[in-house]
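[1] My questions concern the predicted model and sequence given below.
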Amino acid sequence: MSVTLHDDVERILLDEQSIHSRLAEMGEAIARDYAEDPPLIVGVLKGAVMVVGDLTRRIDLPIDMDWMAVSSYGSGTKSSGVVRILKDLGADITDRHVLIVEDIIDSGLTLKWLLTNLRSRGPKSVEVATLLRKPDAARVEIDVKYVGFDIPNEFVVGYGLDYAEKYRNLPYVGVLKRSVYED
């Protein structure tokens, strides 16, 4: 018998239908809020790829997209908040509304750095949309305009979220078995 990625998942936290329904609601809210002046959607690589793809298809506005990749140093499952840019925006955000789209907000340290960085570039506004937020893991307070789901402080994978670059392609968000990431 072959081993699949699903074998490493303890339980499904959010199924595919729940995720798609919530992203549709978020997309409608974004379309309403930015009807007069559509935002530049900034996806944070790699985890937000699935979220950006599915969310933007539900925003009925002419929007532009760009991507950033940032790396925060720390141990395997924790962020230190020390950040470096691996891929910067190609677009000029001066006088534009910017909507950062994240897969998950844990400590908030990396996102806080990213918000400060982008706000220093002269945009009209910078807001955040995230599929998942872990309130119990927050180390800094971040104002998030659009939240898909608040979840418990557990190690989750799927729907773009990874562990060691695996599990991103799972169609749901699941809790990873501790035996996979703890020795």
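    Looks like it came in fine.
[2] From here on, just use CA atoms for contacts and neighbour counts.
    Fine.
[3] In terms of helices and strands, where is Gln18?
    If you look again at residue 18, you'll see it is Ser, not Gln. Here Ser18, judged by DSSP states H and E, is contained in helix 16-33.
[4] Show me what secondary structure element comes after that helix.
    Of the helices and strands lying after helix 16-33 in sequence (DSSP H and E), the nearest is strand 40-45.
[5] What lies in contact with that following strand?
    By CA atoms under 8 Å, 6 or more residues apart in numbering, the residues outside strand 40-45 that reach it are 49, 52, 63-70, 93, 96-103.
[6] so of the residues you listed, which ones are in helices?
    When DSSP state H is applied, the contacts of strand 40-45 are split such that Val49, Val52 fall in helices.
[7] ok, of the contacts of strand 40-45, which come out buried?
    Restricting the contacts of strand 40-45 to buried positions leaves 49, 52, 65, 67-68, 70, 93, 96-103, with burial counted as 16 or more other CA atoms under 10 Å.
[8] Restricted to strands, list these.
    Assignment to strands by DSSP state E places the following of the buried ones among the contacts of strand 40-45 there: Met65, Trp67, Met68, Val70, His97, Val98, Leu99, Ile100, Val101, Glu102, Asp103.
[9] Name the SS class of the residue lying closest to the fourth one once chain neighbours are set aside, please.
    Spelled out, it's Val70. Nearest residue to Val70 in three dimensions, chain neighbours excluded: Ile85, at 4.5 Å (CA to CA, 6 or more residues apart in numbering). Three-state call for Ile85 (DSSP: H, G, I helix; E, B strand; the rest coil): strand.
[10] Ile85 and Tyr73 touch, don't they?
    No - contact criterion CA atoms under 8 Å: Ile85 and Tyr73 do not qualify, at 11.6 Å.
[11] One more to weigh against that first structure:
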Amino acid sequence: MMFAFIFPPQIRDDWPGYSLDLFSYPAHYSGDLDCVMIPHGVIMDRTERLARNIMDDLGDHAIVVLCVLKGGYQFCADLVDRIKDLSHNSSRTIPMTVHFIRLKSYLNDESTEDLHILGAEDLCFLGGKQVFLTSFTFKTIAAAPQSVHVGFEIPNRFVVGYALDYNEYFRDLNHICVISESGKMKYKI
């Protein structure tokens, strides 16, 4: 089966984001954020669209989900929930198992280093018949592989929220936001 790469919505480098005054967020982060890049409602809508695309691509094949902790858990949970909902409301049920991969650290801010966890060749060797990646955000500095479902292509800015953190802070934000320089200094280790 061949997967069709659908270019994700792109948030342009020069886009200033949504004003923080338009959204609710925890008061203890006041002054720590520059803007809301992707509001929670848009996150949920795009996650449902990705779930539909994945179901279309997989047909009746079982899914084994490998979730990267900690930053990917919220997107993974929401995506799995949407796939389950769509599966229950259709004529087919897609068997699914979820496993978790914990990373000691990851790169977020203007990094040009590659992060290699487990390659598609490794997964195929372990018994995967079809392997593709799903990521809610993908920074424009990197070239997206052709076998990937991407929520949004975003500028190379330091984003937090929706389980993405900075030194274990900001995971509780519902929106994906850009951290301010003062926020980086405040929560720096």
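    Ah, there it is. Computed from a predicted model, the values in this text were never measured in an experiment.
[12] follow-up on the earlier one: how big is the offset of the helix holding Ser18 of the first structure relative to the second structure?
    Here the mean offset of helix 16-33 of the first structure against the second structure after fitting is 0.7 Å, by mean CA distance after the TM-score superposition for the first structure.
[13] residues touching the closest residue to Asn108 of the second structure other than its chain neighbours, list them.
    Counting by CA to CA, 6+ apart, Asn108 of the second structure lies nearest to Phe158, which is 6.2 Å off, once chain neighbours are set aside. Shown in contact with Phe158 of the second structure (CA under 8 Å, 6+ apart): Asn108, Asp109, Glu110, Val178, Ile179.
[14] element containing the second one?
    Taking DSSP H and E as the definition, Asp109 of the second structure sits outside all helices and strands.
[15] That one and Ala62 of the second structure: what is the separation?
    35 Å (CA to CA, to the nearest Å).
[16] rewinding a little: what range in the second structure matches the helix holding Ser18 of the first structure?
    Alignment of helix 16-33 of the first structure against the second structure: residues 40-57, by TM-score structural alignment.
[17] Next, the buried residues of the matching stretch.
    Within stretch 40-57 of the second structure, the residues that qualify as buried are His40, Ile43, Arg46, Thr47, Glu48, Leu50, Ala51, Arg52, Asn53, Ile54, Met55, counting by 16+ other CA under 10 Å.
[18] Not counting sequence-adjacent ones, nearest residue to the first one?
    The reference is to His40 of the second structure. Of all residues not flanking His40 of the second structure in the chain, His175 sits nearest, at 4.7 Å (CA to CA, 6+ apart).
[19] show me the contacts for the aligned residue in the first structure for the one you found.
    Counting by TM-score structural alignment, His175 of the second structure lines up with Tyr172 in the first structure. Shown in contact with Tyr172 of the first structure (CA under 8 Å, 6+ apart): Ile12, Leu13, Leu14, Asp15, Glu16, Ile19, Gly158, Tyr159.
[20] from these, which is closest to Glu127 of the first structure?
    The closest of the contacts of Tyr172 of the first structure to Glu127 of the first structure turns out to be Ile19 (CA to CA; 20.7 Å).
[21] For the closest one, give its distance to Tyr34 of the first structure.
    When Ile19 of the first structure is compared with Tyr34 of the first structure (using CA to CA), they lie 22 Å apart.
[22] now for the helix or strand that Asn117 of the first structure is a member of, which elements pack on it?
    Under the criterion of DSSP H and E, Asn117 of the first structure resides in helix 109-119. Here helix 109-119 of the first structure touches strand 82-87, strand 125-133, going by 3 or more CA pairs under 8 Å, 6 or more residues apart in numbering; DSSP states H and E.
[23] most packed of these?
    Greatest average neighbour count among these goes to strand 125-133 (a mean of 21), per mean count of other CA atoms under 10 Å.
[24] That one corresponds to what range in the second structure?
    With TM-score structural alignment applied, strand 125-133 of the first structure matches the range 130-138 in the second structure.
[25] Give me the contact list for that stretch.
    Residues from elsewhere that reach stretch 130-138 of the second structure (CA under 8 Å, 6+ apart): 47, 75, 120, 123-124, 144, 147-154.
[26] nearest to Glu168 of the second structure, of those residues?
    Closest to Glu168 of the second structure out of the contacts of stretch 130-138 of the second structure is Phe75 (16.9 Å), distances taken as CA to CA.
[27] Aligned counterpart of the closest one in the first structure, please.
    Using TM-score structural alignment, the partner of Phe75 of the second structure in the first structure is Val51.
[28] any idea how far Ser72 of the first structure is from that match?
    Applying CA to CA to Val51 of the first structure and Ser72 of the first structure gives a distance of 20 Å.
[29] All good on my end, thank you.
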